[in-house]
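Colleague: After the sequence you'll find the predicted model.
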Amino acid sequence: MESVYHMMATTLSEHFGVPEEHIHPDATFEELDIDSLARVEMLAVVEDRLKVTLDQEPRGTTLGEAATQVERLLAGGTGGAAAAAGPPPGAGPASLPGPLL
């Protein structure tokens, strides 16, 4: 299985046109010219590829920090993830509290 970091790096390169030589774990989203809207879109791509819905938005100022937090969420460490099959019948729309990445 592809690592979360690699998936995020590939997404930044393929979907957002960030040059590969600029992508590294210590790169901040600001340095990569990724604004909050692009972060939301990147998170949606990652959730789609992983077939999960994160219960909490990952926080972090660098790509490596965000990837590490997504891995923790997937492992159930600080928020967890639900299968992307969808919410149970009658459940309202999902919300993701807190700042993104």
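Modeller: All right, it came through fine.
Colleague: use CA for all of it now, contacts and neighbours both
Modeller: Fine.
Colleague: Gly77 versus the closest residue to Arg59 other than its chain neighbours, what's the distance?
Modeller: Nearest residue to Arg59, sequence neighbours excluded (Cα to Cα, 6 or more residues apart in numbering): Leu101, at 3.7 Å. Leu101 is 16 Å from Gly77, where distance means Cα to Cα, to the nearest Å.
Colleague: Between the two, tell me which one has more neighbours.
Modeller: Leu101 (21 against 12; other Cα atoms under 10 Å).
Colleague: My guess is the more buried one contacts Gly64. True?
Modeller: No - Leu101 is not in contact with Gly64 according to Cα atoms under 8 Å; the separation is 10.4 Å.
Colleague: and here's the other structure:
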Amino acid sequence: MPAIYPLIVSTLTDEFGLVAEEIHPGANFNELGLDSLALVELSIIVQEQIGIQLDDIDKDATLADIAAYLETAINERAAGAEDPRPAQGVGSTSR
């Protein structure tokens, strides 16, 4: 599991009041009861915390999907890649 995963879990528990024991890598946002407004809020929080923009998060995206995307974006930024692309449709099956 990417190192960013604990940050995602702590954000979900601290900001959205979810119970840590109910959060697992295979859970999707729909299962966790997060609506589209909550996903927008999560995107803003993530951008403020680590500077990576998430756009159009699919409610069926799993936490593992989001963690993998963020880990890749962080590694690209560390490697000197220019501003990582915003995630478009993260977790979407239509890619």
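Modeller: Nice, I can see it. A quick note: this is a predicted structure, and the numbers were derived from the prediction, not measured.
Colleague: how about the residue nearest to Arg59 of structure 1, what does it touch?
Modeller: Each residue near Leu101 of structure 1 by Cα atoms under 8 Å, 6 or more residues apart in numbering is listed here: 39, 57-61, 66.
Colleague: Please enumerate the strands of structure 2.
Modeller: For structure 2, applying DSSP state E gives strands covering 54-55, 87-88.
Colleague: ok, the residue nearest to Leu73 of structure 1 when sequence neighbours are not counted - contacts?
Modeller: Excluding its sequence neighbours, the residue lying closest to Leu73 of structure 1 (Cα to Cα, 6+ apart) is Gly80, at 4.3 Å. Each residue near Gly80 of structure 1 by Cα under 8 Å, 6+ apart is listed here: 54-56, 72-74.
Colleague: TSV please, covering those and showing distance to Leu43 of structure 1 and neighbour count.
Modeller: Listed next are these as TSV, based on distance: Cα to Cα, whole Å; neighbours: other Cα atoms under 10 Å:
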residue	distance to Leu43 of structure 1	neighbour count
Leu54	9	24
Asp55	12	18
Gln56	11	19
Arg72	15	16
Leu73	13	20
Leu74	13	20
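Colleague: Name the nearest of the residues you listed relative to Val46 of structure 1.
Modeller: Using Cα to Cα, Leu54 is the member of the contacts of Gly80 of structure 1 that sits closest to Val46 of structure 1, with 9.8 Å.
Colleague: need the contact list for the residue lying closest to that closest one once chain neighbours are set aside.
Modeller: Once flanking residues are discounted, Leu54 of structure 1 sits nearest to Ala81: 4.4 Å by Cα to Cα, 6+ apart. Going by Cα under 8 Å, 6+ apart, Ala81 of structure 1 touches 52-56, 73-75.
Colleague: can you give me the helices for structure 1?
Modeller: Counting by DSSP state H, the segments of structure 1 that form helices are 4-16, 36-50, 63-75.
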